[in-house]
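1. Build me a model:
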Amino acid sequence: MSGSQEVPAVHLLGPGMAALVQAIPIAAQATGRPVVMVGGLAVLCRLSRPYRATTDLDTVSRLEEGQTGQLELLVAAGATLSGPSGVQLPTALGPVQIDVLQVADADFDPLPDDPTDRLHVLSHAWAADTATRMTLMADAPPPVDVLVAQPAALVAMKLQSAMNRGAAKEGTDFLDIVRLSTDPVTNRAVVDGLQSAGQQLKDDALLHVGRWFEKGRDRTLKRIRTIPEGGATTMDDLELVAELLTAALGR
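-> Coordinates of the predicted model:
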């Protein structure tokens, strides 16, 4: 990763990544709102050494009362619905899948009773509120500035999103948590960020750390090892992640 301390830059390689970068300003123009990146591409941008590819652009939308949803705005601008919360957005380099994870004011009044549903609302809102700017560079389009979720928020979201996923997606979520928690560039940001989070988010995130990295540690390792990039992950890695995250979340 290179660039100034204020606006770090990352160079993404390959035509698929170039299309994702090209889609960002198109989406921003279509919605009239900044794109806030979460998901796999955000993880790759934050890590010191990207370890996997991604084929879609995950975004989070903090929807205020009376606002039109970003999904509806993208469709009105010519995108095609694709999946339960996504669109295929045309670009000069081909269509790009954009998934919009929306959190509305109504989701807080009241917050869900279920801790996993509650963590979804709190972590995605936190990601939207604390995202910081990065410059993305690719082979074809010009550099693009975009808001990217911070490492701690990415970990909180991944702790929640692993629930009810297929084995491969679940393994990727778990491995993203391991990488973000142990990478020399993101480790401190994960710990400091989680320490500063709101108490309800910390309580719910801690519950999920226990579920995935303590009680369910054997299953988590099996899931990680179902994907090629996770083959070298060890039980020691998961024990370290459990130790780091439980300390950061206040136990």
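2. For the rest of this, base every contact and every neighbour count on C-alpha atoms.
-> Noted.
3. ok, which stretches of the stretch 51-200 of the chain are helices?
-> 70-76, 115-130, 151-161, 167-182, 187-195, 199-210 (DSSP state H, counting those that start in this stretch).
4. Make a markdown table out of those and add distance to Arg49.
-> Shown next, in a markdown table, are the helices of the stretch 51-200 of the chain (distance: least, Cα to Cα, whole Å):
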| stretch | distance to Arg49 |
| --- | --- |
| helix 70-76 | 31 |
| helix 115-130 | 22 |
| helix 151-161 | 14 |
| helix 167-182 | 10 |
| helix 187-195 | 13 |
| helix 199-210 | 24 |
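5. Pick the most buried one from those helices.
-> helix 151-161 (a mean of 26; mean count of other Cα atoms under 10 Å).
6. Next, the structure of the following sequence, for comparison with the previous one:
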Amino acid sequence: MSGDVALVDSGDEAVSRLVRTASTLFATPDFKPTALVGGLAVTIRLATVHRATNDVDTVSEGDGPRNLALQYLSDAGAAASNRIEINGVNVDILATWPLPPSMDELPDGDLDRLFVLGHRWALDSATPVAVDVLSADGFTVAESGLLIVATTPALLACKLHAIADRRGPATPKRESDALDVVRLIGDLIRSDQQIDSLVAAPFDLAELVTTQVERWFIDEALRTARLAGAATAGTERFDPGDLSTLGRLLINRLASP
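-> Predicted structure coming up:
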């Protein structure tokens, strides 16, 4: 085993498929600048497979990486309908753009600004990680090479936007969003370095994160506990009081790093 992170594969080999797909993307010379976000990135940063995920989500500098993947890497049938699939795995590539010099040029709405700042910061602050995927009996079944992965605080910002902004058919995904956010905050509050990086994030991103943590972990802690529990198919229960404590710990850390 040579990777920075080791993950134990699920019985259906979903994790190894995702890691191989991500490896194909990041081994392509012109597929950059890009960074992993979404469920696979959360799994890598937490170094544990805490829930199922079926997609590879990335953010990129402009449209170039998506156009490249669509033209040269995607399975033919998916590319014909303007979708990107690699060996049957769905790939989402979200274009981002350099942030403006002035906050006046950012969106006025808090959620819109959280989206723009969070996803761009996810790209700008991402770091390389090598991943090994192991079978249940400890044998290596996939090795990634270097993947560029969003940091824990950047993933938290992206996930807080997702859980707050979901509408219509996407609403059920709030369950996995809630579980991700709970796990990410639990990891984040243990690291002074990660707290400091969030405090120093562009513009008012730290304040926007604080606002959403107040909503989901204090004002609506019961709802978040139910959503997170549902994401585990009832195998784990979350106490709203514990979530409130977790949220307050992060808010206090951000206020006085």
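7. Mind checking the helices of the stretch 51-200 of the first structure for the one nearest to Asp56 of the first structure?
-> helix 167-182 (13.3 Å; Cα to Cα).
8. I'd assumed Gly145 was in contact with Arg20 of the second structure.
-> No: counting by Cα atoms under 8 Å, Arg20 of the second structure sits too far from Gly145 to count as a contact (9.5 Å).
9. and Ala248 of the first structure, which of the helices of the stretch 51-200 of the first structure is closest to it?
-> Of all the helices of the stretch 51-200 of the first structure, helix 187-195 comes closest under Cα to Cα, at 5.0 Å.
10. What helices and strands are in contact with the closest one?
-> Judged by 3 or more Cα pairs under 8 Å, 6 or more residues apart in numbering; DSSP states H and E, helix 187-195 of the first structure is in contact with helix 151-161, helix 167-182, helix 235-248.
11. so it versus helix 151-161, what angle?
-> 70 degrees (axes from the mean of the first three to the mean of the last three Cα atoms, to 10 degrees).
12. if we can go back for a sec, identify whichever of the helices of the stretch 51-200 of the first structure lies nearest to Leu240 of the first structure.
-> The nearest among these, by Cα to Cα, is helix 167-182 at 8.3 Å.
13. contact partners of the closest one?
-> 43, 47, 151, 154-155, 158-159, 161-163, 186-187, 190-191, 220, 223-227, 230, 237-238, 241, 244-245 (Cα atoms under 8 Å, 6 or more residues apart in numbering).
14. Tell me roughly how far that helix lies from the second structure on average.
-> Superposed on the second structure, helix 167-182 of the first structure shows a mean distance of 1.7 Å to its aligned residues (mean Cα distance after the TM-score superposition for the first structure).
15. show me what contacts the spatially closest residue to Gly38 of the second structure that is not a sequence neighbour?
-> Of all residues not flanking Gly38 of the second structure in the chain, Asp57 sits nearest, at 5.3 Å (Cα to Cα, 6 or more residues apart in numbering). Listed by Cα under 8 Å, 6+ apart, the contact partners of Asp57 of the second structure are Leu36, Val37, Gly38, Gly39, Leu40, Val91, Asp92, Ile93, Leu94.
16. any idea how far the aligned partner of Asp57 of the second structure in the first structure is from Val155 of the first structure?
-> Taking TM-score structural alignment, the alignment pairs Asp57 of the second structure with Asp58 from the first structure. Remark: distance between Asp58 of the first structure and Val155 of the first structure (Cα to Cα, to the nearest Å) = 15 Å.
17. Likewise for Val241 of the first structure?
-> Counting by Cα to Cα - Val241 of the first structure and Val155 of the first structure are separated by 11 Å.
18. Tell me who's in contact with Val42 of the second structure.
-> Per Cα under 8 Å, 6+ apart, neighbours of Val42 of the second structure: Thr152, Leu155, Asp180, Leu184.
19. Glu85 of the second structure: which of these is nearest?
-> Closest to Glu85 of the second structure, out of all of the contacts of Val42 of the second structure and judged by Cα to Cα, is Leu155, at 23.1 Å.
20. The residue nearest to Arg52 of the first structure when sequence neighbours are not counted - how many residues pack around it?
-> In space, and not counting its chain neighbours, Arg52 of the first structure is closest to Glu229: 7.1 Å by Cα to Cα, 6+ apart. Glu229 of the first structure has 14 neighbours, counted by other Cα atoms under 10 Å.
21. you'd agree Glu229 of the first structure is up against Ala53?
-> No: taking Cα under 8 Å as the definition, Glu229 of the first structure is not a contact partner of Ala53, at 10.3 Å.
22. Can you get me a residue count around Val100 of the first structure?
-> Considering only other Cα under 10 Å, Val100 of the first structure is surrounded by 23 other residues.
23. my bad, should have said Pro33 of the second structure
-> When neighbours are counted by other Cα under 10 Å, Pro33 of the second structure comes out with 15.
24. check contacts around it.
-> Taking Cα under 8 Å, 6+ apart, one finds Ser60, Glu61, Pro65, Leu123 in contact with Pro33 of the second structure.
25. May I ask you to name the longest strand in the second structure?
-> What stands out as the longest strand in the second structure, according to DSSP state E, is strand 140-149.
26. how about CSV for the contacts of Val42 of the second structure, with distance to Leu70 of the second structure added?
-> Shown next, in CSV, are those (distance: Cα to Cα, whole Å):
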residue, distance to Leu70 of the second structure
Thr152, 28
Leu155, 25
Asp180, 29
Leu184, 31
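27. and stretch 213-220 of the first structure, how far apart are its ends?
-> 7 Å.
28. which residues of the second structure does it align to?
-> Against the second structure, stretch 213-220 of the first structure falls on residues 217-224 (TM-score structural alignment).
29. buried ones in that stretch?
-> For stretch 217-224 of the second structure, the neighbour count (16 or more other Cα atoms under 10 Å) marks Phe217, Ile218, Ala221, Leu222, Thr224 as buried.
30. Over to stretch 245-257 of the second structure?
-> Buried-residue list, stretch 245-257 of the second structure, by 16+ other Cα under 10 Å: Leu246, Gly247, Arg248, Leu250, Ile251, Leu254.
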